[in-house]
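Visitor: Quick one, structure for this:
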Amino acid sequence: MEKLLEVEKSVASNSVLISDLTLRIDAVEKYSENTAVKSGKMDSQLSSLFAENKRLWDKVDELDAYKRRWNLRISGLADVLQSSIDVAHRLGPKLGYTRPCTIIVQFLSRSHRDRIWADARRSEVLKQKKIRISEDLTQRTKEARNKLWPLVEKARKEGRRAGFRGPNAVVGGKRISADDV
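Guide: A predicted model of the protein is given here:
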């Protein structure tokens, strides 16, 4: 009989513990559901913030690139056309004693800049004197072009027209973004 009473007490005690555990499990379950809802909202907000951040960086880069459209970088030359230049700056330290440092030039008008850019690309004199003129690109545009260069190079080797327009590659008339690669 005593053993039976002990078993009954044990069952009663276990019933109370089970009931208490059930209540705690229900509370944890509700907390977990609330946390999942909050997490879902935060994921949505985070996605929205990432999209907005990308849009804002693209806009900043676009504005920076637009401002740089008046600029050219000139390497290996110390004196340039003074009448069409608004501002010229030397970039970085002198590259040894054999070459002057790179100069960045902002022209008074885009037409001056575009004419010099077009002439420089075909100039044998500049090539002989090792004077190099390049566009003043933003860092993001340089990175995008570097990422897309293998596609452009491959297309050119295949005889197709390929080049760059801003940060995008243009291969066979189709614009390709670095994000697409």
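Visitor: CA atoms for contacts and neighbours, from now on please.
Guide: Will do.
Visitor: hey, where'd the helices end up in the protein?
Guide: 2-67, 110-122, 124-128, 139-157 (DSSP state H).
Visitor: so how far is Ala169 from the residue sitting nearest the centre point of the chain?
Guide: In the chain, the centroid-proximal residue (C-alpha atoms, centre = their mean) is Arg140; its distance is 5.5 Å. Per C-alpha to C-alpha, to the nearest Å, Arg140 is found 14 Å from Ala169.
Visitor: Any idea how many residues pack against Ala169?
Guide: Ala169 has 23 neighbouring residues, counting by other C-alpha atoms under 10 Å.
Visitor: Skipping adjacent residues, who's closest to it in space?
Guide: Distances taken as C-alpha to C-alpha, 6 or more residues apart in numbering place Ile176 nearest to Ala169, at 5.1 Å, with adjacent residues excluded.
Visitor: residue contacts, the one you found?
Guide: Ile176 makes contact with Asn168, Ala169, Val170, according to C-alpha atoms under 8 Å, 6 or more residues apart in numbering.
Visitor: From those residues, which land in strands?
Guide: Asn168, Ala169, Val170 (DSSP state E).
Visitor: Distance to Asp58 for those - can I get that in CSV?
Guide: Shown next, in CSV, are the ones in strands among the contacts of Ile176 (distance: C-alpha to C-alpha, whole Å):
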residue, distance to Asp58
Asn168, 13
Ala169, 16
Val170, 19
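Visitor: Next, the second sequence, to be compared with the first:
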Amino acid sequence: MSSKKSLAISRNIVATDDHEYARMEMDSTEKAKRKDPFSPAKITPTAKRQVTVSDGNEGMNAVLDAIKQLTEKVDTLGTQLQQNSTMLSSIAKAVEFNAAEIKDCKMQLQSAVRDVTAVKKDNAELMERVLELERYKRRWNLRIRGLKENDGEDIRVVVADLLVKISPSWSSSINQIVDSVHRIGRREGNITRHVIIQFTQRWHRDALWRMTKDHAICRELRISFIEDLCKADRETRAALWPKIKEARDAGKRAFFRGGAGYINGQRVT
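Guide: Okay, here's the model as predicted:
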């Protein structure tokens, strides 16, 4: 019996010790929780700020100032919008006016272009007609190239004597055959100027031209009788001369008639 009692007593002691140990652990845990600075129980509540009457007045004044500034900005913006609207209206009117002016200018330009085209056409036709008239008038003329020029000469007498030597039958009527005689341009240095003879009748001019083609007096005086061409025909001949010369060297029949060149009967340009 004594041993059983001893065993029970020892169990009670152990149980009591376990309870004491557990209580000690709980006490230490609660102490640790109370000492933890981050524990919610330790957070001190923030004191609420008391709103005073002066703070309310200041806020209201700030709001009123903001509203006033916004109103001024809106008014300024409205004025600017009105000015911009007026400016845009003026610009629109100016653009409309310029568009009308441009349209009118285009119409006038088109009319002017048509007029200029017509004038150019008429001018070209008139120039051709004047050129033909000049060519026709010059068919009564011959030029003498290489006739020696002397100071104080009477060129009409000199030419009349020359023509009588070439065609003795004209001696009695030379003044009726020859209309006018003169040299071309101003005298410059030792340059021998051409002489133009204008005949009263064209057949006299053609007859004399044929007689002078291979006349002894022309060879002796080293002169030649040539056509009196207008400037346009002279320029055309100068441009065609290389082709005419090349054709002649090749044995082809090449010649000029007026301002036109012909090779084997075909006109060349």
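Visitor: ok, back up a step: identify the residue of structure 2 aligned to the residue nearest to the centre of structure 1.
Guide: Using TM-score structural alignment as the criterion, Arg140 of structure 1 maps onto Ala232 of structure 2.
Visitor: neighbours around the closest residue to Ser109 of structure 1 other than its chain neighbours, how many?
Guide: Once flanking residues are discounted, Ser109 of structure 1 sits nearest to Trp70: 6.9 Å by C-alpha to C-alpha, 6+ apart. Trp70 of structure 1: 21 surrounding residues under other C-alpha under 10 Å.
Visitor: In structure 2, what range does stretch 18-32 of structure 1 match?
Guide: Residues 88-102 of structure 2 are where stretch 18-32 of structure 1 lands when matched by TM-score structural alignment.
Visitor: Buried residues in stretch 133-144 of structure 2, which are they?
Guide: For stretch 133-144 of structure 2, burial by neighbour count (16 or more other C-alpha atoms under 10 Å) applies to Arg135, Arg138, Arg139, Trp140, Asn141, Leu142, Arg143, Ile144.
Visitor: isn't the first one right up against Leu229?
Guide: Yes. Between Arg135 of structure 2 and Leu229 there is a contact at 7.0 Å, judged by C-alpha atoms under 8 Å.
Visitor: Aligned to Arg165 of structure 1, what sits in structure 2?
Guide: So Arg165 of structure 1 corresponds to Arg257, using TM-score structural alignment.
Visitor: on that earlier part again, and the residue nearest to Ser109 of structure 1, what pairs with it in structure 2?
Guide: Per TM-score structural alignment, Trp70 of structure 1 is aligned with Trp140.
Visitor: re earlier: to Leu81 of structure 1, which of the helices of structure 1 lies closest?
Guide: For Leu81 of structure 1, the closest of the helices of structure 1 is helix 110-122, at 9.6 Å, according to C-alpha to C-alpha.
Visitor: Show me what the closest one is packed up against.
Guide: For helix 110-122 of structure 1, the helices and strands in contact under the criterion 3 or more C-alpha pairs under 8 Å, 6 or more residues apart in numbering; DSSP states H and E are strand 71-75, strand 132-135.
Visitor: Distance to Val28 of structure 1 for the ones you listed - can I get that in CSV?
Guide: Converted to CSV, these look like this (distance: least, C-alpha to C-alpha, whole Å):
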stretch, distance to Val28 of structure 1
strand 71-75, 63
strand 132-135, 61
